[in-house]
Each structure stands twice: as structure tokens, then as C-alpha cells.
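**Student:** Fold the following and give me the result.
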Amino acid sequence: MAKGTRVRSTSPPDGGWGWMIVAGCFLVTICTRAVTRCISIFFVEFQSYFTQDYAQTAWIHSIVDCVTMLCAPLGSVVSNHLSCQVGIMLGGLLASTGLILGSFATSLKHLYLTLGVLTGLGFALCYSPAIAMVGKYFSRRKALAYGIAMSGSGIGTFILAPVVQLLIEQFSWRGALLILGGFVLNLCVCGALMRPITLKEDQTTPEQNHVCRTEKQDFKRVSLCSTWTKKWGQTCLCCSLQQEYSFLLMSDFVVLAISVLFMAYGCSPLFVYLVPYALSVGVSHQQAAFLMSILGVIDIVGNITFGWLTDRRCLKNYQYVCYLFAVGLDGLCYLCLPMLQSLPLLVPFSCTFGYFDGAYVTLIPVVTAEIVGTTSLSSALGVVYFLHAVPYLVSPPIAGWLVDTTGSYTAAFLLCGFSMIFSSVLLGFARLVKKMKKTQLRFLAKESDPKLQLWTNGSVAYSVARELDHKDEQSVALALSVTTPHDQWP
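**Tutor:** From the prediction side, this is the model:
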């Protein structure tokens, strides 16, 4: 399948088979992110069956989430060197195996390895390649396509949560994990939908990489056991990896990476502590669960509608600003949360936070593609989701420690809010500085030469007008040399 038919296109088709790619990515987000959220439903069952405390049992969900994001670059490498289809199918098999083996667990350590590490690794091989494929098939309607594809997380959670609870009641937690393992095998079907596509910018690869790959194959044909072949293969692999991850040296991507760390730290604790906070201010258990349901449903609405809105002509060129706006508003919602101590006030909060949470999640791949381009999008998304791993792992325990130390949720929520606001301000400040430098560069260019028309590509700038003037001077000199005798030259 790695050598399967590859669709050739000069530009993203913005439709056609692209909608099947969106459907496949939608199912991938259901089978990965929604199933990960539903693992928390098993928490009480695991705790009572293995008679362990809260902290040890909670590590299962943390390990799944952390490994999924931590190994995201591995998923990008596999999809780039084999194919997106092979990567997703392999990930589906690993994730399903982890869930099935977890149903036979005899201790929490067994669950750490199977349900945590093995399933998380399988999800990592599927998640970032599927999202990157959507970016290759769409350009004009990219935000809408991502909104539909990534809404699978909210829709899947909304549907799977009661289903998983019913399965636990009917077949115990072991039977429920076994059935979930079979359900996750649908990732193999999703992988089969990911038909590769070659864009114009993918075809203009450096000549050096082509020569490297050709000569590497020639050496392999001569001798597979040759030491020279092994050294050459290692050199070519290093060249390939250097080409794939060259965006790591881009200043814009470095700023994005730093901002993602702060954003990921802020967004995670609310999904853990919203229900306990609501219970602490006198809201009933059913009403607190209702707040989480509202959060999930509005998250879906934010995915789709915000993607559609930012694809409109009036906002198409401001998707970066819309991302900053969504992240900043979620941070402001955090700052207001300690003052909201009743259900009528918490419902609007859940609606607002859920909507803009879905909004910026939709725009993460769009903003990443704007910075690195579609050719490096798979590798860049792998790094971006990798950066989510550590904040996802440490932010809930840090928030819990603040609650235990201060006796209230105020400090924890304020820290999360300022973290998200700082993420938004950092990206906005970087974009402002970049625009000011461009304006200054154009102004200086116009002052030095009125005919100069300047284009910038990263740090490279060139002048067409100056080259034309130089050609005109050469033409005049040539004409004079032909028509004027040597003794009449000045």
C-alpha cells in the first residue's frame, strides 16, 4: 500500500475525494480523542476493582494522553517515509491490541503498559498524519474542513460516553474494554481512505535528496552488507530528516511552539476540575454533569461554525488573528470563573469557554500550515502535538496541589487563565514585530531606489527592477560597441 496510486495535483482540489479525507479524519478523532476521554469513565471501576487510591488510578488516563502527544512526531515520520495509510493502519492495530490486552489486566501496572503506553502509541501514529492529510486536500476551505474533521472529538464523546457506561453495566469493565478494542479497529478503515496526493510544491524537492535516494538504492543493489552502504544510508537518512524538520529553525515556528506550551497548560485542568468546582459551590451532581455536557456540545458548534466563519472572504486573511482572539477569550473566561458561584452563571461560562475552545483547536493546523507550508505540515503538527504532552501531564497535578495548598480553586484557575492570555499575547507581539520589520524594510528599499520592488521570502530578498536596469545597460553598451569605431571611443 506504500507504493499505491498517488493522486497528482498542482494545487489542493478543495473538494472531491477531499471530503472522504475529512470523513476519515472525523472518524480518526472519534477513535482516538473521544475514546481517550471515555477512558475516564472506567476510573471508578478500576479504583474499586484494584483497591488503589485516586492518584495511582488517575495515571492511566494521564499516560494515554501524554504518550499520544509525546509520540506524535513518530507518527509523522512513519507517514512520511512509508505512507499515511500504512501509519494509520499500524496505529489502529496497536491501539486495538492495547485495549484488548488491557481487558485481561490483573494489576494497574498492566494497565499502564497496555491501556496507557501501547494504546497511546497507536493513537499517536494515527492522529497527526490524518490531520495533515486534510491540509493537503484543502486550501480555500481549509478551516471549514478542519472544523468538521476535528468535531469528531466532541461528537464522539457525546455519543460514546453513555454507550461506554451501558457497556460497563452490561458486560463489566473487561467486556467494555474488549468491545472498545474492536471499535478502535475501524482506524484501519480510516487509513484506507487516506489516498496520497502530490502537490506542486511537493514535486519541487531539492535535487540533492533525489540523488541521495537514487544512489542509496544503487548501493543497496550492489551489497546489502557493505559497511559503505550502511554509512551512506545513515547519511541519507540524516539528510532526509534534516529536510523534513528544517522548519524548527524558523523563528515564527519557535514562537508558535513556546505559545503552544502555555496554551496547553491552561486548557487541560478545566476538564478535570469543572465538576468538582461546581460541586464545591453548591451545584448538584446532575447539574454539574450537565455543565460538562454543555461544554462538549458547544465545543462541536465552535469547531464547525468558527471554521466556516474564518473561511469567509472578510476573515480569510485574518485566521491568525482569530486564533489569538479565541485563545485569549478562553483565558479571560478562566479569570472570571472564581466569581461564578451558581448554576445560572456557570452555564454561560460553559457555553463561552466551550465555543472558543473548539474554535482555536480548529485553527491550530491552519496557523501551523500558514507558518511552515503544506509540505512540512505533517512533521510540524507532530511537533506541535508533541509539545502538548508535558503540559497535559503536569497541569492537572499542579492545579490540584494549588487547590490543596490554598483551599480554593482561585489560584489554579487564575494561573491557567494568565497562561492562555500570555500565549495569545506572545504570538500577537511576534506578528506585530514581524510586520513592523517588513514595513521598515520596504521603506528603506524605496528610499534607496524608487524603481526597487521588493519581495521577501524569509530572510531572502531580490530586486527585479535592478536586474532589468542592468540588462538595459548591457544592451546599450553592446550597441555602442557595434556602431562606434574604436578611435572615437571616449
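
**Student:** For the rest of this, base every contact and every neighbour count on C-alpha atoms.
**Tutor:** Fine.

**Student:** quick one: buried residues of the host helix or strand of Leu166?
**Tutor:** In the assignment (DSSP states H and E), Leu166 maps to helix 152-184. Across helix 152-184, burial judged by 16 or more other C-alpha atoms under 10 Å covers 152-158, 160-161, 164-165, 167-168, 173-182, 184.

**Student:** Ok, stretch 216-234 next?
**Tutor:** Here stretch 216-234 shows Lys216, Phe219, Lys220, Thr229, Lys230, Trp232, Gly233 as buried, counting by 16+ other C-alpha under 10 Å.

**Student:** Now do the end-to-end distance for it.
**Tutor:** 10 Å (C-alpha to C-alpha, to the nearest Å).

**Student:** Equivalent analysis for stretch 146-160, please.
**Tutor:** Per C-alpha to C-alpha, stretch 146-160 runs 21 Å from first to last residue.

**Student:** Just the residues contacting that stretch, thanks.
**Tutor:** Stretch 146-160 is contacted by residues 22-31, 33-35, 37-38, 131, 134, 293, 296-297, 299-300, 302-308, 358-359, 361-363, 365 when judged by C-alpha atoms under 8 Å, 6 or more residues apart in numbering.

**Student:** from these, which ones fall inside helices?
**Tutor:** 22-29, 35, 37-38, 131, 134, 293, 296-297, 299-300, 302-308, 358-359, 361-363, 365 (DSSP state H).

**Student:** and this one, so I can compare the two:
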Amino acid sequence: MPGEDRAEQGEEPAGAPAEERKENGDSKGTVPEQSAAAGAQEVEFVHPEGGWGWVVMLAAMWCNGSVFGIQNAFGILFLSLLREFGSEDDDDLRFRTAWVGSLSMGMIFFCSPIVSVFTDVLGCRVTAVGGAAVGLVGLLASSFVTSLGPMYFTYGIVFACGCSFAYQPSLVILGHYFKKRLGLVNGIVTAGSSFFTITLPFVLSGLLERVGLQNTMRVLCILMFVLMLAGFTYRPLLPVKPGNTRTGSRFPPLSKMFNINIWKSLGYRIWAFGIPAALYGYFVPYVHLMKHVEERFGKEASKEVLLMCIGITSGVGRLIFGRAADYVSGVNKVYLQVTSFFVIGLMSMMIPLCHMFGGLIAVCLLMGLFDGCFICIMAPIAFELVGDKDVSQAIGFLLGLMSVPMTVGPPIAGFLRDRLGSYDVAFYLAGIPPIVGGAVLCVIPWVEARRKRREKEEALNKDQDVTEKMMEPEKAEQEARSKTSESVL
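**Tutor:** From the prediction side, this is the model:
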């Protein structure tokens, strides 16, 4: 386990000349120096842009892979749950079973505002390790469940809450080590879920056939145990926020735990509304596509190939668009998300129109490519909208708002299938929210450009006021002199 001493990383001392650090290719930021002396000066913080950061990146990649790989492969578990806990002809079984996966995905995001507070107070390492341990307990408990009711609690709440506490620190810690390469690193990290999405469906199918549902979940516990070990690599570099100096507690006042300043940004408010609005149909294909393929092409169809296609192109998309985002200035990165939502919405509507399996593969390839684009640039956009200091809670609140559409979308699709006898209408409706949400996001660059113009004008007016105030004594002196000369005359 890495020690706490920052000097072990080979990081330059704080007093190193700025020229030396610039030559090393490091990125700079300004952070307050943690000193007991009053009036502590601000020192430059240097993002290592590598070093131990690459180990942290691999650990965060495993976190994304294990958490969302299991979630994205729920379509395979969904079929097994249908067979395990009831008859597939049960009218409401799909609706009730879909709640297990959607509740799990929703809780991962619902807990995020609370996780952001824990991350700020306890740090990324403690939060991630504790979350992975809770997720391990929840998944292990799910392997002993024999009905859907307890599964809602063990898998949908306990396991998901643990995943949430393990996942969010993996996004925040990257900002400690990278700035110039943050888009690329986020792309690599989020590609972890693509790798797991490619491989897990085949692994789960084989395990379910050989050892059954309960033992399969016990095997998945290995992923959570490794995730717990990976959390120990999250060595923080940015200074810890001061606690409550009045009481001597390390915990700041409640009013400072929840940072409401992020909501003062109109661009962030639009972003925090547009993203959840786009996600009402996002998780529907991951849950119901496998069952749709069985109904349309038969049980012998290689349905796992579709998840593999989504996973492969999603990983490619994260790498490509993650690197491309580094070359897109400021909040204009939002346009990449807009494009991805438009394509995801159209591809969802195309699923019922595919009467050949090859056409469905093409749809999944495109859907995965732009799914990777949407995910990998979420953190860089948050950094652009609210800055480094507030990014933890900005991401937390956004993920919390995302929990509602991620939770209700799949059960609604299952309800429509139970009532209409087909998934066609469900997939058509699932394609509308991404298009609407993408249209809302188009406004953000214009809003941010207007805000910057206003701030520039205010700064200019303030400079003019300061100049006028500085000139007032001289004007008064000149007027006094002129009055004196007039009186003499």
C-alpha cells in the first residue's frame, strides 16, 4: 500500500522553480498551502501528469469495469432471474424482475450526493475501500436469496450503494494526478466498463449453465474484493479541506458539507437537467434487449454478441472521444455529448425495425460507440463548468439526479411489454428522451459564453472605477490650484 509521503512519488518540491516544472510537462494549479501560520500564502500545485497516477488510473479502470460491467450484463442475469423466481408467462414478472436491475443502477447514482460529501470529508481512499466492502457484502448476501423480495434489498440497495461509494472517488481522484491529459485518462478509465461488458456476458452465460445463479453471484464477489484492494491506491495529492475549527472536529459544518455554490452556475443547472432528461430510455436496451432478441430470433440466437458489440465500440468511443475532448476548448465539449445523445436515441428507435440479426449488430455497434462518448467526457465537462474545487459535489449531484430516469425506465419498458405483448413501443419511446435532452444541452455553450462576456465587462468596469478613484485626488488638487489662481487674479 502506498505511503502518505508525497515525496516518495518523485514529485518536485513546492519551492521548485516554475520554469523547471514547466519543462517537465506538468500542469499547474493554485491551491492554498496548509500552514499553521496566519496568512498562509498560496502555492502552485503541480499535477504530476503520470507517475503513481498511472497506477491510480488502472485501479479506477478496474472500478469502472467491475461496477458497470456487472450492471450492463444484467440482461443475462435477468433471464436467469425470470426462470429462477417464476414462470416466464407471468404477466407482471418482467415488470417486477426489471426492478432488481433498475433499482441497482438507480441507487448507484442516487447515493452520489452523499458520496461526494464523504469523499470531501474522508477522502477518496477511505470512501472507495469502504464502498467496495459494502458492495461485496450485498452481492454475497444476494447469492443466498431465494425470492425477488429480498433481492430488491441485497442487490438493488446494499450492493448498489457499495458500488456508488466505490465508483465516484475513482472519477475525483483522477483530477489530483492529471489536468492536460484528463480527457484521455477518463477515456481509458471508462473503457474498463467496456472491456467487462464484452467479456462478462459470455462468462456469466457459462457460469449460469454450469453452477447456477447463486454460485455465479459468489464468483462475482471476487471482482468486488479486487475492487476493495484497488481503492488503497487512491493517494490524495490536493490539500484536505479544513474541518470545523470552532469545535476541533475534522468534519466541517453541515452548511459547508453541501456546496450550493455550484447551483449558481446557469450552465451547470442546464447540464444537470438535460443529462437526466436524456436518460429515461438509456438503460432500457441493457435490461430488455436480450429478451427482445429471444422473442424475435429464438432462444438459439447469440444474444451475448450484441452486448459484446456494445462493449467493444463503447471502449473504442471512450478512447477516441476522450482524446478528442482534450482538443475541444472549454464547454464546447458539450457538443460531443449532444451528438452522442442524438445517435443513441435514433439507434434505440431502430431496434424494433431490425428484422435481421445483422442489422441489430450494426445498431448496437453505433449505440456503443456514442455511449462511450457520452460517458468519458462527463467529468471533464464538470471541471469546465464549476472548476476543480467544486467538481466532486457537482458530479455527485448530477449522478444523484440521474438516478430517477435510470431507475424508472426499464420497469416502464417491462410494463409496456407485459401489456402490449411486444417490446416495439418500449424501444420507440426509449429513443425520445435522449433526443430531447441533447437539444437542451445545446444551450450550454451559448450561456457560458454570455457569462464570460458579462464577467469581462464587469471586470473592465471595475478597473475603470478603480482608475477613476485613483485619479480623483489629482483632479481635486488641480481644481484647488485653479481656484487659488483665480482668487489671486
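
**Student:** before we move on, back to that, what's the average distance of the helix holding Leu166 of structure 1 to structure 2?
**Tutor:** Its aligned residues in structure 2 lie a mean 2.5 Å from helix 152-184 of structure 1 after superposition (mean C-alpha distance after the TM-score superposition for structure 1).

**Student:** re the thing from before, restrict the ones in helices among the contacts of stretch 146-160 of structure 1 to the buried ones and give me that as a PyMOL selection.
**Tutor:** Here is the PyMOL command that selects the buried residues among these (16+ other C-alpha under 10 Å):
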select buried, resi 22+23+24+25+26+27+28+29+35+37+38+131+134+293+296+297+299+300+302+303+304+305+306+307+308+358+359+361+362+363+365
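
**Student:** Now do the helix holding Leu166 of structure 1: distance to the chain's middle.
**Tutor:** 25 Å (C-alpha atoms, centre = their mean, to the nearest Å).

**Student:** For structure 1, give the helix that spans the most residues.
**Tutor:** Max-length helix for structure 1 by DSSP H is helix 410-448.

**Student:** so Ser139 of structure 1 touches Asp14, yeah?
**Tutor:** Yes: in terms of C-alpha atoms under 8 Å, Ser139 of structure 1 counts as a neighbour of Asp14; the distance is 6.2 Å.

**Student:** measure the residue most central in space within structure 1 to Cys84 of structure 1 for me?
**Tutor:** In structure 1, the residue lying closest to the centroid (C-alpha atoms, centre = their mean) is Leu381, at 4.4 Å. Per C-alpha to C-alpha, Leu381 of structure 1 is found 14 Å from Cys84 of structure 1.

**Student:** Repeat that for Ala278 of structure 1.
**Tutor:** Ala278 of structure 1 is 43 Å from Cys84 of structure 1, by C-alpha to C-alpha.

**Student:** Of these two, which one has the most company?
**Tutor:** Cys84 (31 against 21; other C-alpha atoms under 10 Å).

**Student:** Trace that one over to structure 2, please.
**Tutor:** Under the alignment (TM-score structural alignment), Cys84 of structure 1 maps onto Cys124 of structure 2.

**Student:** Who are the contact partners of its match?
**Tutor:** So Cys124 of structure 2 contacts Pro169, Ser170, Val172, Ile173, Tyr234, Arg235, Pro236 (C-alpha under 8 Å, 6+ apart).

**Student:** likewise Gly400 of structure 2?
**Tutor:** Phe109, Phe110, Cys111, Ser112, Pro113 are the contacts of Gly400 of structure 2 under C-alpha under 8 Å, 6+ apart.

**Student:** Identify the farthest-apart pair in those.
**Tutor:** Phe109 and Pro113 (8.3 Å; C-alpha to C-alpha).

**Student:** and for the two, which residues touch both?
**Tutor:** Gly396, Leu399, Gly400.

**Student:** What sits closest to the last one if chain neighbours are left out?
**Tutor:** This points to Gly400 of structure 2. Spatial nearest neighbour of Gly400 of structure 2, excluding adjacent residues (C-alpha to C-alpha, 6 or more residues apart in numbering): Phe110 at 4.1 Å.
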